[in-house]
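> give me coordinates for this.
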Amino acid sequence: MSTRTSHLPEVTDDTFEEEVLRCDVPVLVDFTADWCPPCRMVAPVLAHIAAEREGTLKVVSLDVDRNPATQAAYSVLSMPTLVLFRNGEPTRSVVGAHPERRLVEALGLEETR
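This next block holds a predicted model:
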């Protein structure tokens, strides 16, 4: 039984290319796991970022336990890892749970408002 850490739309190994790499707007991917307490801490922050930037930024989650191919492809070793994709390429990443202001600055999301 899944105890999803996030209410963000979920992508999988099968949908990652279409939902993330081919998306017309920047995509912030939350590499997460059900067993990860910091992932649960950052989930409401990511939901707020997604709501504030709806239409200019897509925010999704990917469960690393259920989607090992994508996790391995991007060498994600710690959760949560947040990776910003622009035009199908990873451009910035942050590891760990941080306050919203720190995430926005570190990921360069100021222009996605």
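
> for the rest of this, base every contact and every neighbour count on C-alpha atoms.
Fine.

> quick one, strands of the protein?
Applying DSSP state E to the chain gives strands spanning 27-32, 58-63, 81-86, 89-95.

> can you redo these as a markdown table with distance to Ala50?
Below are those laid out as a markdown table (distance: least, Cα to Cα, whole Å):
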| stretch | distance to Ala50 |
| --- | --- |
| strand 27-32 | 9 |
| strand 58-63 | 6 |
| strand 81-86 | 13 |
| strand 89-95 | 16 |
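
> following up with a second sequence; could you model it the same way so I can compare the two?
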Amino acid sequence: MIAPVVDEISDEYADSIKVVKINTDENPSAATEYGIRSIPTLMIFIAGKRVDTVIGAVPKSTLASTLQKHL
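A predicted model of the protein is given here:
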């Protein structure tokens, strides 16, 4: 599961990022709006614009390095 990894990233970068989790079963319009076809899908937004997407369960190091590119 990726949830613990996302929680760790959220804690470690709490001063720099805001983490929002959306359940696409409960919010299908979000899945449609953002073209989400696979779960989990993690998206990075800057000033309201999507700048990167990570699809699938990835190691914490991969998620952190992807995030670091945008900080």
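
> before we move on, the earlier item: to Ala69 of structure 1, which of the strands of structure 1 lies closest?
Ala69 of structure 1 lies closest, by Cα to Cα, to one member of the strands of structure 1: strand 58-63, at 11.0 Å.

> the closest one packs against which elements?
Packing contacts for strand 58-63 of structure 1, counted by 3 or more Cα pairs under 8 Å, 6 or more residues apart in numbering; DSSP states H and E, involve strand 27-32, helix 37-52.

> CSV for these, including distance to Phe16 of structure 1 and mean neighbour count?
What follows is these, written out as CSV (distance: least, Cα to Cα, whole Å; neighbours: other Cα atoms under 10 Å):
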stretch, distance to Phe16 of structure 1, mean neighbour count
strand 27-32, 10, 26
helix 37-52, 18, 18
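
> these: which one's closest to Pro68 of structure 1?
Closest to Pro68 of structure 1 of those, according to Cα to Cα: strand 27-32, at 10.6 Å.
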